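Student: Take this sequence and fold it.
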Amino acid sequence: MTTARLDHLVTSGTFSLDGGTWDVDNNVWIIGDDAEALVIDAAHDADAIAAAVGDRRLVGIVCTHAHDDHVDAAPALAARTGAPILLHPADRPLWDLTHPGRAPDADLADGRTVRVAGVELTVLHTPGHSPGAVCLHAPALGAVFSGDTLFQGGPGATGRSFSDFPTIIDSIRGRLLTLPPETVVHTGHGDDTTVGAEAPHLEEWIARGH
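Tutor: Prediction:
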């Protein structure tokens, strides 16, 4: 039985790519206990995220992918906490658009495990929304943190640079819909869903082609 808890923040800012900018609200997930914590996607507001972490030791800042709305606060949060930033290396070109000259501290790789407060999270490389997109599966929490790979109602967007629709479908089919159906999907934007709620709709998404 884990003593870990899940804290959830919603932060607001913008997402920019391919010459466009959009207002967005992002989910920031913090897994931890009273002693230590892990942040998934340091979006927009390092002060708010640091306040939620409090005086706990921050063991890492995991980036599900490197779109600027998911990583814009990561260096500032790392600077004030000493926590390493972890990113899949295939997303380094996107990262460098936002933070040139400041490399992530460690690479995420498929199958790698990250531990915090007795919880083990397994990295699932799920390209499509971006080349280095990852999800984090935490069986002890009955959850997967999907970033922008899977939302309530379908896959993440693939209409911009560095993204590909057939690839995201393959990632969802092979890596996420194979998880237990009761697995809660904590997404990068919007409401939670479950694997079981989304799985029946795969063919509809393919037919829509987006």
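Student: From here on, just use CA atoms for contacts and neighbour counts.
Tutor: OK.
Student: quick one: contacts for Ser12?
Tutor: 23-26, 43-45 (CA atoms under 8 Å, 6 or more residues apart in numbering).
Student: Check the secondary structure at it for me.
Tutor: Here Ser12 is strand, with the state taken from DSSP: H, G, I helix; E, B strand; the rest coil.
Student: could you measure it against Thr158, distance?
Tutor: Look at Ser12 and Thr158: by CA to CA, to the nearest Å, they are 22 Å apart.
Student: Repeat that for Ala109.
Tutor: Distance, Ala109 to Thr158, using CA to CA: 22 Å.
Student: Could you do Val144 as well?
Tutor: To Thr158, Val144 is 21 Å away according to CA to CA.
Student: Between the two, which is the more surrounded one?
Tutor: Between Val144 and Thr158, counted using other CA atoms under 10 Å, the more crowded position is Val144 (24 against 19).
Student: quick one: what helix or strand has that one in it?
Tutor: Counting by DSSP states H and E, the element that carries Val144 is strand 143-147.
Student: what about the nearest residue to Cys135 once chain neighbours are set aside, neighbour count?
Tutor: Distance criterion CA to CA, 6 or more residues apart in numbering; nearest residue to Cys135, sequence neighbours excluded, is Ser146 at 4.6 Å. Neighbour count of Ser146, defined by other CA under 10 Å: 26.
Student: quick revisit: helices and strands around the strand holding Val144, which ones?
Tutor: Helices and strands touching strand 143-147, by 3 or more CA pairs under 8 Å, 6 or more residues apart in numbering; DSSP states H and E, are strand 134-138, strand 184-187.
Student: Please convert these to CSV, extending it with distance to Asp170 and mean neighbour count.
Tutor: Formatted as CSV, the helices and strands packed on strand 143-147 follow (distance: least, CA to CA, whole Å; neighbours: other CA atoms under 10 Å):
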stretch, distance to Asp170, mean neighbour count
strand 134-138, 13, 26
strand 184-187, 17, 25
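Student: now those strands as JSON lines including distance to Asp164?
Tutor: JSON lines is the format used below for those (distance: least, CA to CA, whole Å):
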{"stretch": "strand 134-138", "distance to Asp164": "15"}
{"stretch": "strand 184-187", "distance to Asp164": "19"}
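Student: tell me the contacts of the closest residue in space to His210 that isn't next to it in sequence?
Tutor: Spatial nearest neighbour of His210, excluding adjacent residues (CA to CA, 6+ apart): Phe165 at 6.5 Å. Listed by CA under 8 Å, 6+ apart, the contact set of Phe165 reads 128-129, 157-159, 209-210.
Student: To compare with the earlier structure, here is another sequence to fold:
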Amino acid sequence: MTTGARIEHLVTSGTFSLDGGTWDVDNNVWIVGDDAEAIVIDAAHDAGAIAEALGGRTLRAIVCTHAHNDHIDAAPELAARTGAPILLHGDDLPLWKQTHPDRTPDGELADGQVLRVAGVELTVLHTPGHAPGAVCLYAPALTALFSGDTLFAGGPGATGRSFSHFPTIVDSIRDRLLTLPGETVVHTGHGETTAIAAEAPHLQEWIDRGF
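Tutor: As a prediction, the model looks like this:
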């Protein structure tokens, strides 16, 4: 498929807070689009920096891979600046309300839903485990998976805090992600990119170590 769409990336810094603790974090913000329109995946920490990266493009949606505060803290401000809707899986509304009790998302993401921008289709994959409403976005035309905090270079996302569950994230990764083509590049919520082929051989190691 020929497309003018591209993937852009910026890193924003802030804090992650849950269960009474707070940690400094760097987040990956992904922009998918062309010169005219785009979507933002995970509006983290700095709405101004994200808006600057968008330039004058039309923002079609702010997609939240899950509702931990470090992935959604800048979403309402970015929505106010751009008029774009915030989209979140409904199972993560309890987490969302911890950060934004007075502002609800504008739409719900559902497994199998297809988002379209700049001639590219991104399919929503519900991948619970790190959070109940965690999703990944698969864009085969870009050979890309946007994994949020479900899959990283080196293993699954963390499951040691509230709303998370290790056996569930393993099932999500095994059944929904490792079945994708091996050359698929995994654009993660934090840290470096990886590929499905690089992570697939290690599934049993993760299970044995009980990430």
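Student: now what about the TM-score between them?
Tutor: Scored against TM-score structural alignment, normalised by the length of structure 1, the superposed chains reach a TM-score of 1.00; 210 aligned residues with a CA RMSD of 0.3 Å.
Student: which residues touch Leu54 of structure 2?
Tutor: By CA under 8 Å, 6+ apart, the contact set of Leu54 of structure 2 is 31, 38.
Student: and stretch 161-176 of structure 1, which residues are buried?
Tutor: Buried residues in stretch 161-176 of structure 1, counted by 16 or more other CA atoms under 10 Å: 163-165, 167-169, 171-172, 176.
Student: after the strand holding Val144 of structure 1 comes which helix or strand?
Tutor: Moving toward the C-terminus from strand 143-147 of structure 1, the next helix or strand (DSSP H and E) is strand 150-151.
Student: Quick check: that following strand compared with structure 2, mean distance?
Tutor: Here strand 150-151 of structure 1, set against structure 2 after superposition, deviates by a mean of 0.1 Å using mean CA distance after the TM-score superposition for structure 1.
Student: Give the other helices and strands that that strand contacts.
Tutor: Under the contact criterion of 3+ CA pairs under 8 Å, 6+ apart, strand 150-151 of structure 1 touches strand 184-187.
Student: mean distance, the strand it packs on to its aligned residues in structure 2?
Tutor: Following the fit onto structure 2, the mean deviation recorded for strand 184-187 of structure 1 is 0.2 Å by mean CA distance after the TM-score superposition for structure 1.
Student: And for that strand, what's in contact with it?
Tutor: With contacts defined as CA under 8 Å, 6+ apart, strand 184-187 of structure 1 is touched by 27, 142-148, 150-152, 192-195.
Student: Check stretch 82-96 of structure 2 too.
Tutor: Residues outside stretch 82-96 of structure 2 that contact it (CA under 8 Å, 6+ apart): 58-69, 72, 75-76, 78-79, 104-110, 131-135.
Student: for structure 1, what spans make up the helices?
Tutor: 46-53, 68-71, 74-81, 92-98, 165-171, 195-198, 202-208 (DSSP state H).
Student: List the buried residues for the third one?
Tutor: Of all the residues in helix 74-81 of structure 1, those buried under the rule 16+ other CA under 10 Å are 74-78, 81.
Student: thought the residue nearest to Cys135 of structure 1 was touching Val134?
Tutor: Yes: using CA atoms under 8 Å as the test, Ser146 of structure 1 is close enough to Val134 to be in contact (7.3 Å).
Student: shared neighbours of the two, anything?
Tutor: By CA under 8 Å, 6+ apart, Ser146 of structure 1 and Val134 have these common neighbours: Thr64.
Student: and of the contacts of strand 184-187 of structure 1, the nearest to Leu6 of structure 1?
Tutor: Using CA to CA, Ala143 comes nearest to Leu6 of structure 1 of the contacts of strand 184-187 of structure 1, at 10.5 Å.
Student: What is the neighbour count of that closest one?
Tutor: Residues contacting Ala143 of structure 1 under the criterion other CA under 10 Å number 20.
Student: what lines up against it once you look at structure 2?
Tutor: Matched to structure 2 by TM-score structural alignment, Ala143 of structure 1 sits across from Ala144.
Student: Excluding residues flanking it in the chain, which one is nearest that match?
Tutor: The shortest distance from Ala144 of structure 2 to any non-neighbouring residue, by CA to CA, 6+ apart, is to Val185 (4.9 Å).
Student: what about the one you found, distance to Leu178 of structure 2?
Tutor: 12 Å.
Student: Please apply the same query to Val29 of structure 2.
Tutor: 23 Å.
Student: which one of these two has more residues nearby?
Tutor: Of the pair Val29 of structure 2 and Leu178, Val29 is the one with more neighbours under other CA under 10 Å, namely 24 against 18.
Student: residues in contact with Leu6 of structure 1?
Tutor: 29-32.
Student: Please report how far it lies from Arg56 of structure 1.
Tutor: For Leu6 of structure 1, the distance to Arg56 of structure 1 equals 14 Å [CA to CA].
Student: same question, Thr167 of structure 1
Tutor: 38 Å.
Student: Arg56 of structure 1: how many residues sit nearby?
Tutor: Here the number of neighbours of Arg56 of structure 1 (other CA under 10 Å) works out to 16.
Student: My guess is it contacts Glu36. True?
Tutor: Yes: here Arg56 of structure 1 reaches Glu36: they are 4.8 Å apart, a contact under CA under 8 Å.
Student: I'm done for today, thanks for sticking with me.
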